[in-house]
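Asks: predicted coordinates and the sequence they were generated for:
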Amino acid sequence: MDPATLPPDTEIGRVALTVAELSSTVDFYRDVVGLHVLNSDGDRTVLGLDGQELLVLKYRPNAPSREASATGLYHVAFRVPSRAALGDALQRINSEWTLDGASDHGVSEALYLSDPAGNGVEIYRDFPRASWEETPSGLVEMVTDPLDTQAVAAAATGKQSMPVDSDIGHVHLDVSSVETARAFYADALGLRVRATYDGAVFLAAGDYHHHIGANVWQRRSTPHSGQGLAWFEIRLPDEATLHATQKRLRQSDYAVSETDTGLTVHDGDGIELRLRT
């Protein structure tokens, strides 16, 4: 493996959102997305599955709304293990919420919606990797075709929560510049570019289709503050990888802070990334 890239077993950890209204947001992620409330202490609620923390909601009643020009979250993507689980998610959305869109991406089937605060949410399942197409240059071929929602709905089993082996498969960001995102997430952090489209780049550890997406479709230009994405996490397989990543980031002139659980760094748009094993 190239020592300047992150290992294939790197994965997305927790995602934290700042919200000004807590109860309706908790209800959404529990009843629509299908997570479980793991703990809540009044100004912080953690949701996940089978004890695994996935989403942290930070209650800040006076937090201003995210400005239209602010970078930050495009969507957080929850990955389920099967079409049946995706069908169950579609059933919950149709019963409790509103579906914003649905796509077949060639590598995955995806449902799109927004939480009560307007944060983008994707729920998806991957096709088997053997079926993924590659471009002549070795990138992954992703498309955006209509999803056969009737077939997905027909696979539903009626379960009201995600399977325990679901996780956050990727985080997609609104950024000010594709070049700025690529400089941080590929050149400094060590993800591989897996696909590029007009105004977007998709990056991953190993051969996954993407752990990070970054686009300029909303023409964002100012650092994020207020409601929305507070931080997100990437989990690395071991301490050696963590230290090597810290060295690369500092050599690229990104300020890295050490914490009790790992490292904290901000990308070129000021989006907070936490790294831990």
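Replies: In hand now; what should we look at? Numbers count the residues shown, from 1 in each chain.
Asks: C-alpha only now, for contacts and for neighbours.
Replies: Noted.
Asks: pretty sure residue 268 sits against residue 180.
Replies: Yes: with contact defined as Cα atoms under 8 Å, residue 268 counts as touching residue 180 (5.9 Å).
Asks: and these two? Which one has more around it.
Replies: residue 268 (19 against 15; other Cα atoms under 10 Å).
Asks: in three-state terms, label that one for me.
Replies: Counting by DSSP: H, G, I helix; E, B strand; the rest coil, the backbone at residue 268 sits in coil.
Asks: how near is it to residue 204?
Replies: Distance, residue 268 to residue 204, using Cα to Cα, to the nearest Å: 18 Å.
Asks: how about residue 262?
Replies: 20 Å.
Asks: of the two, which one has the most company?
Replies: residue 204 (26 against 17).
Asks: report the contact partners of the more buried one.
Replies: 191-194, 210-212 (Cα atoms under 8 Å, 6 or more residues apart in numbering).
Asks: buried subset of those residues as a PyMOL selection?
Replies: Buried subset of the contacts of residue 204, written as a PyMOL selection, criterion 16 or more other Cα atoms under 10 Å:
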select buried, resi 191+192+193+194+210+211+212
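Asks: putting a second one here so we can go through both:
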Amino acid sequence: MIRLEGLCKLENKFFEKPATYVGEVNINVTDLESSLSFYEQVIGFSVLEKTGDKAVLTADGKTPLLTLMQPKDVVPKEGRTTGLFHFAILLPSRADLSSFIKHVARAGARLGASDHLVSEALYLNDPDGNGIEVYHDRPSNEWSWSDGQVAMSTEPLDADSLVAESDKAWNGLPNGTVMGHIHLHVANLKSTKSFYIDGLGFQVVTNYPGALFTSTADYHHHIGLNIWNGENVPAPSENSVGLNWYSLVFPDEQSRGEKVKNLENQGVTVRKEHDAYIVKDPSENEIHMQLAR
């Protein structure tokens, strides 16, 4: 047990200082109650806070990971736009993913599955078509790096092995679950790269056809960026199902301040709101730049 806890603590380096990582994702849905039922019963979140048109969801009872919003004039998910491809929920262990795959199979959810070499992942959509990945990471000392690039692929998942990994019952998202990464549709990779790399300080760790995968602290990726919906596609309507905003958690004020200056030097508008700086990338994806607590 001590050895396993040590490994878990070691791998948390990708989601604590000095890394910069995704903290929370905020999305629009068409029917809050229906979506809430899905996210509680199928995904395994619990409710941290709820009002008439908003529900804040958590895995540990204190940390917001996902917020659902139901605008009064919400419209269904729009096709061929920028915005959310999927958000990715990172489970602490392979045993947790084993419990989850059996749980969602019993729930009748339609699943996709892939082995990405660095991780094993399951894919599904919420009732509105918002994309979700649920995954676990292989130990980082098993990842293969060359010239600053990490080897990732999309291979068939060994589902039989995953199912056999654990006989533990699924009791909802376990403590230690984090928002592992976000993957976005963007309009142009050149301007996107300038924003995220030169502006926000991420590194490109994998080049993929029509996509970039970026991270800090040598993670396999905190942010995926693709043009698979087409180049120069428009942003969705503000009231469309999909992404409202996501947060990036910076280790300290100095680091965040440097990135704000970088963006302003690029001509990007950055505004201060409460304890966060708000900015939009070149494809109108909104980011809340927050500090680690």
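Replies: That came through fine. These numbers were taken from a predicted model, which means no experiment stands behind them.
Asks: aligned against structure 2, show me the partner of residue 72 of structure 1.
Replies: Residue pairing (TM-score structural alignment): residue 72 of structure 1 is matched to residue 83 of structure 2.
Asks: so its match makes contact with residue 184?
Replies: Yes: with contacts counted by Cα under 8 Å, residue 83 of structure 2 reaches residue 184, the gap being 5.5 Å.
Asks: the two: who's more crowded?
Replies: A count of neighbours by other Cα under 10 Å puts residue 83 above the other of residue 83 of structure 2 and residue 184, at 26 against 21.
Asks: look up how far residue 121 of structure 2 lies from the residue lying closest to the more buried one once chain neighbours are set aside.
Replies: Spatially, and ignoring its direct neighbours in sequence, residue 83 of structure 2 is nearest to residue 185 (5.1 Å; Cα to Cα, 6 or more residues apart in numbering). Distance, residue 185 of structure 2 to residue 121 of structure 2, using Cα to Cα: 19 Å.
Asks: ok, now residue 248 of structure 2?
Replies: Per Cα to Cα, residue 248 of structure 2 is found 22 Å from residue 121 of structure 2.
Asks: tell me the secondary structure of residue 249 of structure 1, please.
Replies: Residue 249 of structure 1 - assigned by three-state DSSP - is helix.
Asks: give the contact list for it.
Replies: So residue 249 of structure 1 contacts 188-189, 255-256 (Cα under 8 Å, 6+ apart).
Asks: translate it into the numbering of structure 2.
Replies: Matched by TM-score structural alignment, residue 249 of structure 1 corresponds to residue 263 in structure 2.
Asks: ok, now residue 96 of structure 1?
Replies: Applying TM-score structural alignment, one finds that residue 96 of structure 1 aligns to residue 107 in structure 2.
Asks: tally of neighbours for that match?
Replies: Counted with other Cα under 10 Å, residue 107 of structure 2 comes out at 11.
Asks: ok, now the one 10 residues further on?
Replies: Residue 117 of structure 2 is surrounded by 18 other residues when neighbours are defined as other Cα under 10 Å.
Asks: name the nearest residue to it, sequence neighbours excluded.
Replies: Closest to residue 117 of structure 2 by Cα to Cα, 6+ apart is residue 152, at 5.6 Å.
Asks: list the residues that contact the corresponding residue of structure 1 for that neighbour.
Replies: In structure 1, the residue matched to residue 152 of structure 2 (TM-score structural alignment) is residue 142. Counting by Cα under 8 Å, 6+ apart, residue 142 of structure 1 makes contact with 105-107, 133, 195.
Asks: lining up these with structure 2, which overlap?
Replies: Mapping the contacts of residue 142 of structure 1 onto structure 2 (both residues aligned by TM-score structural alignment, their matches' Cα atoms under 8 Å) leaves 105-107, 195 still in contact.
Asks: related to what we said a few turns ago, need the counterpart of the residue nearest to residue 83 of structure 2 in structure 1.
Replies: Superposed on structure 1 with TM-score structural alignment, residue 185 of structure 2 falls opposite residue 174.
Asks: so residue 185 and residue 121 of structure 2 - more neighbours on which side?
Replies: Shown here are residue 185 of structure 2 and residue 121; by other Cα under 10 Å, residue 185 has more neighbours (26 against 22).
Asks: any idea how far the more buried one is from residue 288 of structure 2?
Replies: Distance, residue 185 of structure 2 to residue 288 of structure 2, using Cα to Cα: 18 Å.
Asks: surely residue 59 of structure 2 is in contact with residue 92?
Replies: No: look at residue 59 of structure 2 against residue 92 with Cα under 8 Å: they stay out of range, at 11.6 Å.
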